[in-house]
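>>> just coords:
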């Protein structure tokens, strides 16, 4: 039975990369953990809509000001023009899908040592013109919709009397502290915050909160440093196990990479989450999410679960997409 497969059973085939689940949903699968978004999962998630409050989780397309990770600048270009004699306007928008709030798709990151993408796809196949692992597969599956849990780690640390600079420090959010944050929120909440199959897990690190306070030279410094430095989740096998055992469909947060960089591996955990989640499980990662308004509402209402909906760009062979995320409570 597939449900009996645990993290320690991965990989499924000898020679596959560490913790990879290639073949779990079949050798031709192209949507990975989105397979856990069954009709029953989505229908049950709709029960999270109680007040009708809704929040866009999308940062402006012009943010952050400076592109990080050595990327081409590719600034947002927005042109409005009148195409003909009638009073009507058209527009053209161009941008890098790795800027602002985004989904990292299956084509975005590979296992670095093995040089293989999800389910063993090679770079040559992607660059040959094939649409394998492209964003269009998420649309064929019906997009992304389900229950989400917000782990407001930034507010938790404030409540604990701790401080750190989420925009300029490589602060490692440990597995133990995330579980403590979850328990802290559960103690305040009147409804259960128990992870279940198909959930999305969002982590508020405080990055966008702190980013807004940066001066121009500080903003450029964190984006142009030779080795990326960013706060995020510490690489820990226990975190992988938690995500896998709870059948989490996707993860996301307000930080630039979701995981801490440079990596600070707990114990013998020698991996990047981008490798295992994206290339190993086909699990989408959302970055640079705007969680400030949502977090404030959740804190006030003492409720951290919600219905989440996203319809990324339908680009044949697409690598990533603006998140297009909405939370409804």
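Structure received. What you see is a predicted model, and the numbers here were worked out from it, not measured in a lab. Numbering: from 1, shown residues only.

>>> Every contact and neighbour count from this point should use C-alpha atoms.
Will do.

>>> Does the residue of the chain positioned farthest from its centre belong to a helix, a strand or coil?
Ranking residues of the chain by C-alpha distance from their mean position (Cα atoms, centre = their mean) puts residue 85 at the top, at 44.3 Å. Taking DSSP: H, G, I helix; E, B strand; the rest coil as the rule, one finds residue 85 in the coil state.

>>> count of residues packed around the nearest residue in space to residue 105 that is not next to it in sequence?
Once its chain neighbours are removed from consideration, residue 105 has its nearest residue in residue 320; the separation is 4.9 Å (Cα to Cα, 6 or more residues apart in numbering). Neighbour count of residue 320, defined by other Cα atoms under 10 Å: 24.

>>> Contact partners for residue 320?
In this structure, residue 320 makes contact with 97, 98, 102, 103, 104, 105, 107, 108, 135, judged by Cα atoms under 8 Å, 6 or more residues apart in numbering.

>>> Would you check the distance separating the longest strand seen in the chain from the middle of the chain?
In terms of residue count, the longest strand belonging to the chain (DSSP state E) is strand 144-151. Computed by Cα atoms, centre = their mean, to the nearest Å, the separation of strand 144-151 from the middle of its chain amounts to 11 Å.

>>> Pasting the second one now:
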């Protein structure tokens, strides 16, 4: 007897995704239709967003992004942006903008622009086109030719910007929970956060994940990064420093991490680290990448380099770890990534 096709009426388990023969194993392709460009953001229904908004208690707002020029240097070609402030209206410049005018020179107004702004150079969303699966290509089978910055481009972050990313957020404060549970955890290491760690943290916090939640994973990596000196930060964000370079905790590089996120049916996940998954992987010969599973196969947005310490302090103070999460990525046609422009409203 032929098995029924997978359907959003009953979200399949990850094991069922791995058993697919009509699409790449472990993928959600086609689940929301052959033309889908949103992936797991489809789980952010109006009803779930309304419930999240109704849960706001104090109205306090916690911004989750770093300044656009920080932290800088994580990937050598991603230079820091240069901010130009122009003065307009000086008679000597015939109404043309210049950066040379002095404040008392009689200019009429200011304008500004950024040079060298890498959309994934600071706090960021990784879009669905950021990672191409080496065998299966892009999410939902979108051809490479359809991914560009021109009119009709597909899978760009502009698809997210047109709807916004708004729903119930959960802070999963792994650093605080494991410390309270007496388990060793070093935020400057490449500790692999297991499914058990996630479950124990949620139990400690008294929270259960619901379909469509946005998870914010706090490891303390970013707070540790800013607490250290310039030499340490330069080494962490550079290459060729084997003692500290690119070491960050994150979800264990194992299929069980993909299974946990999918089976909890979360809409998106972000962290205060360089890559959500542990870096580097424990095995130098490891070829399995969580990014290659989450982005092109599952279609799940990933957030990196987020500032979660202030939110973590507030959540710990009143033991309330859920909030209304709001993010509106830049409306860049065909964009591969975007600053998150995200806030948590408690």
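It's in. Keep in mind it's a predicted model, so treat the numbers as computed, not measured.

>>> just to revisit the earlier point, which residue lines up with the residue nearest to residue 105 of the first structure in the second structure?
In the superposition onto the second structure, residue 320 of the first structure corresponds to residue 337 when matched by TM-score structural alignment.

>>> can you check residue 282 of the first structure too?
For residue 282 of the first structure, the aligned position in the second structure is residue 299, judged by TM-score structural alignment.

>>> Residue 47 of the first structure maps to what in the second structure?
Taking TM-score structural alignment for the superposition, residue 47 of the first structure sits opposite residue 54 in the second structure.

>>> how deep is that match tucked in, by neighbour count?
For residue 54 of the second structure, the tally of surrounding residues (other Cα under 10 Å) stands at 12.

>>> Now do the contacts for it.
Under the criterion of Cα under 8 Å, 6+ apart, the contact list for residue 54 of the second structure is empty.

>>> How much space separates it from residue 346 of the second structure?
Look at residue 54 of the second structure and residue 346 of the second structure: by Cα to Cα, to the nearest Å, they are 11 Å apart.

>>> Aligned to residue 25 of the first structure, what sits in the second structure?
So residue 25 of the first structure corresponds to residue 32, using TM-score structural alignment.

>>> That should have said residue 14 of the first structure, apologies.
Here residue 14 of the first structure is matched to residue 21 in the second structure, going by TM-score structural alignment.

>>> do the same with residue 223 of the first structure
The pairwise alignment with the second structure assigns residue 223 of the first structure to residue 237, based on TM-score structural alignment.

>>> I figured its match hits residue 248, correct?
No - under the criterion of Cα atoms under 8 Å, residue 237 of the second structure makes no contact with residue 248, lying 10.7 Å away.

>>> Who has more neighbours out of the two?
When residue 237 of the second structure and residue 248 are compared for neighbours, residue 248 comes out ahead with 28 against 20, by other Cα under 10 Å.

>>> what number of residues lie near the match of residue 14 of the first structure?
Applying other Cα under 10 Å, we find 8 other residues in the vicinity of residue 21 of the second structure.

>>> do you know how far it is from residue 200 of the second structure?
Shown here: residue 21 of the second structure relative to residue 200 of the second structure, a distance of 35 Å by Cα to Cα.

>>> Skipping adjacent residues, who's closest to residue 235 of the first structure in space?
According to Cα to Cα, 6+ apart, the nearest residue to residue 235 of the first structure is residue 265 (4.7 Å).

>>> Equivalent analysis for residue 96 of the first structure, please.
By the measure of Cα to Cα, 6+ apart, the closest residue to residue 96 of the first structure outside its immediate chain neighbours is residue 74, 6.0 Å from it.

>>> How about residue 70 of the first structure?
Of all residues apart from its sequence neighbours, residue 224 sits closest to residue 70 of the first structure (Cα to Cα, 6+ apart), at 7.0 Å.

>>> Need the three-state assignment for the residue nearest the centre of the second structure.
Per Cα atoms, centre = their mean, the C-alpha nearest to the average position across the second structure is that of residue 303, at 0.8 Å. Of the three states, residue 303 of the second structure takes strand under three-state DSSP.

>>> any idea which element the residue nearest to it when sequence neighbours are not counted lies in?
Of all residues not flanking residue 303 of the second structure in the chain, residue 270 sits nearest, at 3.8 Å (Cα to Cα, 6+ apart). Under the criterion of DSSP states H and E, residue 270 of the second structure resides in strand 268-271.
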